[in-house]
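>>> Just to be clear, the model below is a prediction. Sequence and coordinates:
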Amino acid sequence: MTETDVIVVGAGPTGLMLACELALAGVRCRLLERRAEQPNITRAFAVHARTLELLDARGLADDLLAKGVPVDSVAPAPGATLDLRRLATRYPMVLIVPQSGTEHLLEERARELGVQIVRGAEVVGLRQDDGRVIVDLADGSTETASYVVGCDGAHSKVRGLVGIDFAGKQYATHILLADVRATEPPSDALFAKASGEGVVLMIPFGDGWFRAIAWDRLREQVPLDVPLPMEEMRDAFVRIAGTDFGMREQRWSTRFLSERRQAERYRAGRVFLAGDSAHVHSPLGGQGMNTGIGDAMNLGWKLAAVVRGRAPESLLGSYERERHRVGAQVLTLTDAFNRLVLGRSAIRRAFRTLTLRLALRFGRSRTFLAGRLTGLGIRYPAASRRAHPWTGRRMPDLRCVDGRVYELLRDGRHLLVDAGAKGGAARGDVKVARYTGPAVPGMPAVVLVRPDGYVAWAGDDIPMTYQVSDESPFTLSLP
């Protein structure tokens, strides 16, 4: 029997990110993956601005940028374009990069941090008591930990073993996916075309390969187990977009049935769910991997603080309170995109498209949609009505004396940003940084930033002793 602090099941982006967070905080972590080898296919391909900020907070964003293709505008519907260059972020883009590239980067970091990655480890049983979780593997061995996190995908074994319902529905339309080479690639970095026949997308991986995606009304009910030849994908593109972009070599293809589901709960005792184990949705909008990495960053520092005895166990309740709400918002967004693009009524599709075009003409609605799409608009509810308005919001990447905020977060500690120049100090697992300007409207004198880049507490002075509910279990003090 092998014992550790936390077992993470599933070595996709969510599981790898979570393992990195735990190891960074000094938590013993084992990562169990059913697959014996890494696959040579990729499913997710969009990395949004907020995810890039989170990766920047761990020193990984620049390495990922080198692997991808930046896109500075997106069109949720024909004639409705969002200019991402207007975003108030270091990363005003959506980065197109294969999921495999993100996984390789995260796995390399996980190994550097000492994470034990066990491949070919299939979970078949799980039981828990007040102090531990015992995991049974298909080879007859067992693993024991204080906590287990299921990051094992839409068909999560962990979720099934703890009896959490996965409520939702399947979409009727089958999606065609293929990785192809194109001799006449589109000029747009992110090509999309819709017609009465369906919708097609062509996404570059930056290495000569493209992800071809088609929602083809003519072929939407072909059984999922029927092979997808390149000729069928070519035909869909020609009918919908007027060209197949000179498709030739095809290295992978599949038919995919999209779902809209969310776990009823993200926790059962000492077992948690994150990523696709907790929520799946339409691929329109490219939200899946981004939401999973957000889950991992949120849960990681909290679980580490509890395991190391630096926070009460009640802190873990905030993971579900914060991230279940975000997951529901993502499902609402992607479902709206799905109805906008793939709705069966041409009149309704036209009306929704017109409504979206009009909404994007106004700054407030444009900012709202951009915030939802990129993740920059995510904020968590404050524990108290008396909390400062900045509490729970994404922390901007301000310049401090010793560097940018997100550079200063790279060791995974809380960061106290002092803009009041009052000479405050901090103790415990908190780093202090002096902000020197320029002035930010509404910025409080003192901001306590969580390891995941959200504001835990804000005010106009550092209290003699202060504990921010369960969100920041650290005591601050004046010298």
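Received, thanks. Numbering: from 1, shown residues only.
>>> going forward, measure contacts between C-alpha atoms and count neighbours the same way
Will do.
>>> quick one: the helices in the stretch 201-350 of the chain?
Per DSSP state H, counting those that start in this stretch, the stretch 201-350 of the chain carries helices over the ranges 230-241, 288-307, 317-342, 346-359.
>>> Turn those helices into CSV, including mean neighbour count.
Formatted as CSV, the helices of the stretch 201-350 of the chain follow (neighbours: other C-alpha atoms under 10 Å):
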stretch, mean neighbour count
helix 230-241, 19
helix 288-307, 25
helix 317-342, 19
helix 346-359, 16
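>>> Nearest to residue 433 among those would be which one?
helix 288-307 (19.8 Å; C-alpha to C-alpha).
>>> same for that closest one, what does it pack against?
Helix 288-307 makes packing contacts with helix 13-24, strand 46-47, helix 49-56, helix 317-342 when contacts are defined by 3 or more C-alpha pairs under 8 Å, 6 or more residues apart in numbering; DSSP states H and E.
>>> and the comparison structure, right after this:
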Amino acid sequence: MDTVDVLVVGAGPTGCMLAGEVALAGRSVVVLDKHEAPSPLSRAFGVHARTMEALDTRGLADELRSTGTASPGLALWRGAEVNLTRLPSPFPYLLVTPQVNVDTLLEKRARNHGADVVRGATVTKLWQHEDGVVVRATTASGEREWKASYVVGADGVRSTVRDLVGQPFPGEVLLKSIVLADAYLGDPPASIVTVDAAEDCFAFLAPFGDGWFRVIVWDRRFEDDPAFQPSEAMVRDVLTRATGTDFGLREIRWLSRFQSDERQVESYRTGRVFLAGDAAHVHSPAGGQGMNTGIQDALNLGWKLAAVLRGADPAVLDTYQSERHPVGKLVLRSSGATIRLMTARSRAARAFRRVVLPFLLGREKVARKAAGMFSGVGISYGRGLVGSRAADVQLRDGRLFEALRRGGFVLVLENDAASVTAPIPTAHRLDGGPALLVRPDGYLAWAGSSASGDWRAALDRWTK
């Protein structure tokens, strides 16, 4: 039996992000995935601003940025718009890039930091003990077992780990016949994500670049047809009915149908086993938040696992549930409301979509809140400054996001404050404001006067 600090099931973006975090902290981690090779398919298509910030704190944002197209916002229903260019972020856009690029980048990073990614390994059993978890998997070389201090199920909607720990996945089926396509458009819309709907269908377009778009369409007529198979003609028809044009569709290189569910487990933790990403929550594709939420789950949990393995209070791990479960619930609620508006039957709902929503999004406060919610920039783990996302403040010798690349806490001192002796990196900010203790995931653990020394108690809370 092999022994490891953390065993992750699922080598998608959530699993590899988490493995990279654990390995960055110097802990051993194994990732098991049932597929023999990475999937070339790309269900997800967009990386939001908060996820780009997280990737920047690990030195990955520039490389990913080079693979996609920056969309400045979302055009909704021929008049409503969510403008992302005013986001208080170094990444005021939605990066449209196939998920395979994110997968490749995060798996490479996990391996480079020492994670062992084992492919062709199908998990069959799991036992929890007081001091660890035993996982059995079928591999090409036969049955293998690992004993881990902690296990993370990042194995998707049909999570084996979730089933093995007996976690229900309550919720409902939203839509049964959503169609995904990668299409070349000869007369494309501007480089902005476009959403529109008619009485019985909707269409969604996001630009990959060079004329290629991720297209998502749905037609009510096929919703309860078990024999329905998507086709280029169907995509063209729905585009025309929903938006008024087929945008000169010339070619489709990939076409798929999927069912959209809305579900969330009640507890992200069962003893020493945690669930993250689609294994913990799944929702409609409206807003493109699925992959982003999973990556941010992983960023939240990864450093906490490493801290507890180094000797921090195990109660630190309970904050994963208290911080991330509400976020998952918010994403279900917002994406669910969006998809229900897109598929509304009643005249009143369609009138709201056509008239009232553009008016509301034209108001700065509403527009700012909508942009913050979809992008993740508005997510906070507290009601005040502590628990909020740290901005990329300018330091005397660089940026905060660069200082976070070691994966640990950072103490940011006031510009005129005396230097302090600390067990973590410290830096002076250039502008005014209080001193900040920033967590490895880029959220504030404390703010105040560095001279008070209160940051030490805040640091101890997370590390001892």
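Nice, thanks for sending it over. Only a predicted model underlies this, so the values are computations on that prediction, with no experimental measurement involved.
>>> about what we covered before: columns distance to residue 237 of structure 1 on top of the helices and strands packed on helix 288-307 of structure 1, output as TSV?
TSV is the format used below for those (distance: least, C-alpha to C-alpha, whole Å):
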stretch	distance to residue 237 of structure 1
helix 13-24	30
strand 46-47	21
helix 49-56	29
helix 317-342	16
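>>> gap between residue 188 of structure 1 and residue 405 of structure 1?
Applying C-alpha to C-alpha, to the nearest Å, the value for residue 188 of structure 1 to residue 405 of structure 1 is 34 Å.
>>> Which of those two has more residues huddled nearby?
Of the pair residue 188 of structure 1 and residue 405, residue 405 is the one with more neighbours under other C-alpha atoms under 10 Å, namely 23 against 11.
>>> Which residue in structure 2 aligns with the more buried one?
In structure 2, residue 405 of structure 1 lines up with residue 400, judged by TM-score structural alignment.
>>> right, so of the helices of the stretch 201-350 of structure 1, which gets closest to residue 41 of structure 1?
Of all the helices of the stretch 201-350 of structure 1, it is helix 288-307 that lies closest to residue 41 of structure 1, at 14.9 Å by C-alpha to C-alpha.
>>> Which residue range of structure 2 does that closest one align onto?
Going by TM-score structural alignment, helix 288-307 of structure 1 sits over residues 290-309 in structure 2.
>>> once aligned to structure 1, how far is that stretch on average?
Taken against structure 1, stretch 290-309 of structure 2 registers an average deviation of 0.6 Å after superposition, with mean C-alpha distance after the TM-score superposition for structure 1.
>>> who's in contact with that stretch?
Outside stretch 290-309 of structure 2, the residues that touch it by C-alpha atoms under 8 Å, 6 or more residues apart in numbering are 5, 13-15, 17-19, 21-22, 25, 27, 44, 47-48, 51, 54, 150, 276-278, 282-283, 314, 316-317, 320, 324, 328, 407-408, 440-441, 462-463.
>>> quick one, helices of the stretch 51-200 of structure 2?
For the stretch 51-200 of structure 2, the helices defined by DSSP H, counting those that start in this stretch cover 61-65, 99-112, 160-164.
>>> Now the ones you listed in TSV, please, with extra columns for distance to residue 174 of structure 2 and mean neighbour count.
Below are these laid out as TSV (distance: least, C-alpha to C-alpha, whole Å; neighbours: other C-alpha atoms under 10 Å):
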stretch	distance to residue 174 of structure 2	mean neighbour count
helix 61-65	32	16
helix 99-112	23	20
helix 160-164	21	20
